[in-house]
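>>> fold the following for me, if possible:
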Amino acid sequence: MNGPTAMALVFVFTMLIGVPIPFAAGLATVAGIWIADIPLTLLAQSAYTAFDAFPLTTIPMFVLAGALMEKGGMSEHLISIARRLVGAYKGGIGLVTVVSCMFFAALSGSGPATTAAIGSITIPAMLKENYKARFAGAITAAAGALGSMIPPSNLLIIYGLVAEQSIPRLFLAGIVPGLTLGVLLMLVTYLIARKNNYGGTGEPFSWRPLMGAIWEGKWAIGAPVLILGGIYAGIFTPSEAAAVAVFYALFVGLVIYRQLTVKDIFHAIRFTALMIGSVLFILGVTKAFGQLVTLYDIPESVSFLFGAFSEHPWLVLLLIAVFYIFVGMWLESIPQIIIFTAVFLPLVTSLGVDPILFGIFTVVACEVGFLTPPIGVNLFVASKIARTSVEQVSIGVLPMLIPYFVVIVLLVFFEDWVLFLPNLAFGISSH
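Sure thing, here's the model as predicted:
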């Protein structure tokens, strides 16, 4: 049995019997190392070099900052602004949920964190207005996935590390697709709410209350301005920006809003430690996995497999999107990106696809994994808050997937709308 076959069989079999994904990837890597007669020290060496990447410190800092902002009262102020902006329309609280998730995504960088922070406030409000529980949960789960696209995004940071691409360029490239997704989700929410006569009883839109809400929430709005503005103004790197975000969240939560307690800080640190611990384990194991993928010439084999479609890069991208969505039903987004970027990136770049564009494409396709059972993290978070089953939220989220599919198609056939901002900022032509 050759190495790639053994790795695939071990990986699939261990997952099927319930072995956690990082351990399954580790066992598959050990099988590949053993067949190739390579010292097992490769696993430790690969993990060490994976952890040595300085930008990796960005992820725990942004996770911690998002958790502190959630506990420190920023989410409530963002929801107040969104309510003044769109709350009077049909599906008002649903629209507020989407807009609030877009705001909070620019603070937390995490899909599940965005779902939890916003959903804990807006889902009960939707249920009081007689929204179906599955619809309320579906809106929040789908909008929460924007946390993985609108910068700063943890998934874009992971992709940048694995693909050795500029994180600031990826952040800029994610802005327009993230906003487009948000607008399309608002459109779907409005149409469903209008059909079912949800909401529309709030105060009519007025500039004065909106400006008042913006003034009261200026410290919450100031976070993404400070973080992203500092990065693109060249004041600090993404890693330094993450540290600034933590201190900003502490200052606003403790001094300005005074809602952050010592207990909240402890829980935020604990949550960050648990999350980054799992990320480091996955990254360490799958770095060796990725090296074996290259050693066994798997990218070349994949290129040969797709050789018949090489004249049609759009078809290759669509097939990869289908693959990502299918695999995302069982595999979480971070290991998906780490494992399969090493396989697909050489293929798509050989077809002339920009690596930055492919990063955005990869994250959007993986976002669908947040919304598909049985591993859809956002579904579990939203269903718990809405006090309904994951199956019900899974049904409710189906129409919410349409905007994601539309954006994937736009990414496949058009690139300038994504690369315009990073190329403008960095003076790089996309042609």
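>>> when you work out contacts or count neighbours from here on, use the C-alpha atoms and nothing else.
Will do.
>>> residue contacts, residue 34?
residue 40 (CA atoms under 8 Å, 6 or more residues apart in numbering).
>>> revised request: answer the last question for residue 114.
So residue 114 contacts 101, 104-105, 108, 144-145, 147 (CA under 8 Å, 6+ apart).
>>> gap between it and residue 377?
12 Å (CA to CA, to the nearest Å).
>>> what's the answer for residue 278, then?
Counting by CA to CA - residue 278 and residue 377 are separated by 15 Å.
>>> structure for this one too, so we can compare:
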Amino acid sequence: MTIGVLFGSFIVLLCLSVPIAIALGLASVATIFVTNPVGIDAFTQNVIEGLDSFPLMAVPLFTFAGDIMGRGGISQKLLDLSNVFFGRWTGGLGVISIVTCLFFAAISGTGSATVAAVGMIMIPAMVKSNYNKPFSGALVATAGTVGTLIPPSITVIIYAVTAGVSVTGMFAAGIGPGILVGIALIIYTLFYSKKHKYKGDPRKYSWKEIFIILLKAVPALLLPVIILGGIYGGIFTPTEAAAVASVYGIIVSVFVYKGVTVKDLPYIGYNSCLLSAAVLIIIGISSGFGQILTITQMPTTIADFILSITSDKIMVLLLINLFLLLIGTFMETNSAVVILAPILLPIVMELGVDPIQFGIIMVLNLAIGFITPPLGANLFMASQVSGIKYDSLAKAIVPWILVMIVVLLFVTFIPQISLKIPDLLITPG
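Sure thing, here's the model as predicted:
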């Protein structure tokens, strides 16, 4: 009865368009009053303890760092640098967009920010060069998904905190799959561009021009080097890295690129707090929600039920992938992580799947939801910054989704794609 009241009320509240955080809280309180699985005092204490986490401090700090660097003109510097190396290729503008998204993702930590920063410049540029308009928008929307994989991904931090695994280890695990996504998207872009004869830029750069462009891009390129080098070099923790990234972002954006003024800093800080607050509230209330699940032994019950149907590792992983792909089409990513990770993790661990690898599988599944209608947050962002109709993007995105699913299968069934880099690095806790 407890599970019926908990999830029944939660689903009803979602159908009434109640925000997920509020729906989780109200469903939990309703369950406490109806079936009394835990006292209201214990529930409240669990909510507070869920927020009492040092790694969670990285969320607002990385959000601030990504926002200020995005506003500081960094995307143009990265695009100029990418154009030097890839502009002459067939489909060069598409490749430039993907490569820039990879670099920008290592700064912003989010998919939507990557789509906005790169899309505003590159989608019009591709359309001007006679690229198919929906194809251009779909390309940038898909490339933006790497923001959830490449460190310092906010979603990866939230999974690490929820699952109780190392943030540093999760950061390292996201590098391989993130690069694989980029390679797969470039291959499809080259194939499509060759078929439709999207020629590259014939311009040749002198060594002096290359040096100047590289010099201007160095401050932007240094940020991921500082973050990852500091973490894996044992100089600072991921949370301390977020603070360093914020200070560095201010210096570069205000004093080097001058795309942001000192007067803009309070607003950017305020906006980062607003964005982070919603995520942190969900995490806190989800801790109380998870306490009720644990007391009722729901994760164990679900695990036993699924394993009673089939104990075949391949089939279980395929079923979980299908489930997560479906969830990603209508549920916000961070919410899905904090709700579903405690339920699904015991199932895969029973089958011998590393919790860090499963985190990447989960994040990649939900990242595909960013480009899958009807939610498709990256599609909406691409539509907004380019003026392309959402319906057109929804049709053009289909082959990109298939490419992403192929990558997902590789990541699911070849653990070393995720685990090789963490195994090579000494990852402090």
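>>> who's more crowded, residue 278 and residue 377 of structure 1?
residue 377 (20 against 12; other CA atoms under 10 Å).
>>> quick one, what contacts that one?
Residue 377 of structure 1 touches 112, 370-371, counting by CA under 8 Å, 6+ apart.
>>> out of the contacts of residue 114 of structure 1, which are shared with structure 2?
Compared against structure 2 with both residues aligned by TM-score structural alignment, their matches' CA atoms under 8 Å, the contacts of residue 114 of structure 1 retain 101, 104-105, 108, 144, 147.
>>> what about those residues, which are in strands?
The strands in this structure, assigned by DSSP state E, contain none of these.
>>> how about a markdown table for the contacts of residue 114 of structure 1, with neighbour count and distance to residue 409 of structure 1 added?
A markdown table is the format used below for those (neighbours: other CA atoms under 10 Å; distance: CA to CA, whole Å):
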| residue | neighbour count | distance to residue 409 of structure 1 |
| --- | --- | --- |
| 101 | 35 | 23 |
| 104 | 33 | 26 |
| 105 | 30 | 23 |
| 108 | 32 | 27 |
| 144 | 34 | 21 |
| 145 | 32 | 18 |
| 147 | 29 | 20 |
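>>> between the residues you listed, which is nearest residue 273 of structure 1?
Closest approach to residue 273 of structure 1 among the contacts of residue 114 of structure 1 (CA to CA): residue 108, at 15.4 Å.
>>> just checking, the closest one touches residue 59?
No - the pair residue 108 of structure 1 / residue 59 is not scored as a contact, 10.2 Å apart, by CA atoms under 8 Å.
>>> residue ranges of the helices in the stretch 151-300 of structure 1, please?
Ranges of helices in the stretch 151-300 of structure 1, per DSSP state H, counting those that start in this stretch, are 154-163, 167-196, 207-216, 218-232, 238-251, 262-295, 298-305.
>>> which one of those lies nearest to residue 337 of structure 1?
helix 154-163 (6.4 Å).
>>> how close does the closest one sit to structure 2?
When structure 2 is superposed, helix 154-163 of structure 1 averages 0.5 Å from its matched positions, counting by mean CA distance after the TM-score superposition for structure 1.
>>> cool, stretch 135-142 of structure 1 as well?
Mean deviation for stretch 135-142 of structure 1: 1.1 Å (mean CA distance after the TM-score superposition for structure 1).
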